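A.B. asks: Need coordinates for the below:
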Amino acid sequence: MKVYSKQTVQHVNATLEECWAFFSSPRNLQKITPETMGFQITDFDEKNMYAGQIIQYKVSPLLGIKLPWVTEITFVKENSYFIDEQRFGPYVLWHHKHFFETTQNGVKMTDLVHYALPLGFIGRIMNTLIVKNKLKEIFEYREKKVNELFNAK
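C.D. replies: Prediction:
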């Protein structure tokens, strides 16, 4: 199994508390996800993130085909980081770490995703042709939306 990684860093013009309040609320995920993903939360307990929380979604990453995706928030350190892991969905492995650090100008937000695809050699080809570009597109969209929400002040 080939494991890939994707890291992004973004500076946010907000306090650590403002940044944490926004990103630790599953309600805000749809605001920073491209509409083309067909992202829809189908079940969660309406609480801010906590270790053990299960969130269920539907996503349409390709050709409008709706897929179920279930993640668990596995670790949370308030105002510092949280980790979500796929429990059911399109990846063999999805481990996403979100870090928040205070800087002189606001907050440095770092995302680090490790992921693996099914189907061996075919999965590696799919990553090269589609998946890594789709993830790049998703994170670029997120950067744009975060800039609109926090950095356009």
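A.B. asks: use CA for all of it now, contacts and neighbours both
C.D. replies: Will do.
A.B. asks: Leaving out chain neighbours, which residue sits closest to the spatially most central residue of the chain?
C.D. replies: What sits nearest the mean C-alpha location of the chain, by Cα atoms, centre = their mean, is residue 96, with 6.6 Å. Once flanking residues are discounted, residue 96 sits nearest to residue 113: 4.3 Å by Cα to Cα, 6 or more residues apart in numbering.
A.B. asks: Past the stretch of helix or strand that neighbour belongs to, which element shows up next along the chain?
C.D. replies: Using DSSP states H and E, residue 113 sits within strand 106-116. Per DSSP H and E, the first helix or strand lying C-terminal to strand 106-116 is helix 120-126.
A.B. asks: For the helix or strand just after that following helix, which helices and strands make contact with it?
C.D. replies: Moving toward the C-terminus from helix 120-126, the next helix or strand (DSSP H and E) is helix 132-146. With contacts taken as 3 or more Cα pairs under 8 Å, 6 or more residues apart in numbering; DSSP states H and E, helix 132-146 sits against strand 3-12.
A.B. asks: this one as well, want them side by side:
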Amino acid sequence: MKVYQLKQTQVLPITLQQAWEFFATPRNLEKITPSHLKFTILSVSGSEKMYAGQIIRYKIQLLPFIKVNWTTEITHLQELSYFIDEQRFGPYALWHHQHHFKEVPGGVEMTDEVHYAIPLGFIGRFANWLFVKRTLHRIFEYRLAILGKHFPTDKNSILKSA
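C.D. replies: Below is the predicted model:
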């Protein structure tokens, strides 16, 4: 199984507490996901405040007329520092998404690091080359833009993948 990586770093001109409150609220994911994906949160276990062990169920449109259910679990969380969500059921063979937060001069550096794998062997690798990698990059570029508008900054944002 081939594992791919996508890493993005962005500096936001807000406090660490403000960053944590926004990103550790599962319902805010809808605000930073492109509308063409028709992303809908179906359920959030426990409270609206994120915690390790929390299960979040979504529905997302991957391709025209193809909607899939996706279930993730918040597997690790250290308040004001990081949280990790992992796919339990969904379109990927592997989805491990780390969200890190660090105070820096002028705000908070937020880093997303995703490790993912596509099922179906060669067909999955071809699909990643053909459109999955590009689609994920577009989603994260959209997030950069939306977060830049929501939390305006003069600092540069970086999007890179490995």
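A.B. asks: hang on, the earlier thing: does the residue nearest to residue 96 of the first structure touch residue 93 like I think?
C.D. replies: No. At 9.8 Å, residue 113 of the first structure does not count as touching residue 93 under the criterion of Cα atoms under 8 Å.
A.B. asks: Look up how far residue 15 of the first structure lies from residue 105 of the first structure.
C.D. replies: Per Cα to Cα, to the nearest Å, residue 105 of the first structure is found 9 Å from residue 15 of the first structure.
A.B. asks: Which one of these two is surrounded by more residues?
C.D. replies: residue 15 (15 against 11; other Cα atoms under 10 Å).
A.B. asks: Quick check: closest non-adjacent residue to that one.
C.D. replies: Nearest to residue 15 of the first structure is residue 106, by Cα to Cα, 6+ apart, at 5.6 Å.
A.B. asks: how about that neighbour, what's its match in the second structure?
C.D. replies: Matched across to the second structure, residue 106 of the first structure falls on residue 107, judged by TM-score structural alignment.
A.B. asks: pretty sure its match is in contact with residue 18, am I right?
C.D. replies: No. Look at residue 107 of the second structure against residue 18 with Cα under 8 Å: they stay out of range, at 10.0 Å.
A.B. asks: ok, those two, which is more surrounded?
C.D. replies: Set residue 107 of the second structure next to residue 18 and count neighbours by other Cα under 10 Å: residue 107 wins out with 18 against 15.
A.B. asks: who's in contact with that one?
C.D. replies: Contact analysis of residue 107 of the second structure by Cα atoms under 8 Å, 6 or more residues apart in numbering lists 11-16.
A.B. asks: what do you get if the cut-off is 6 Å, keeping everything else the same?
C.D. replies: 12-15 (Cα atoms under 6 Å, 6 or more residues apart in numbering).
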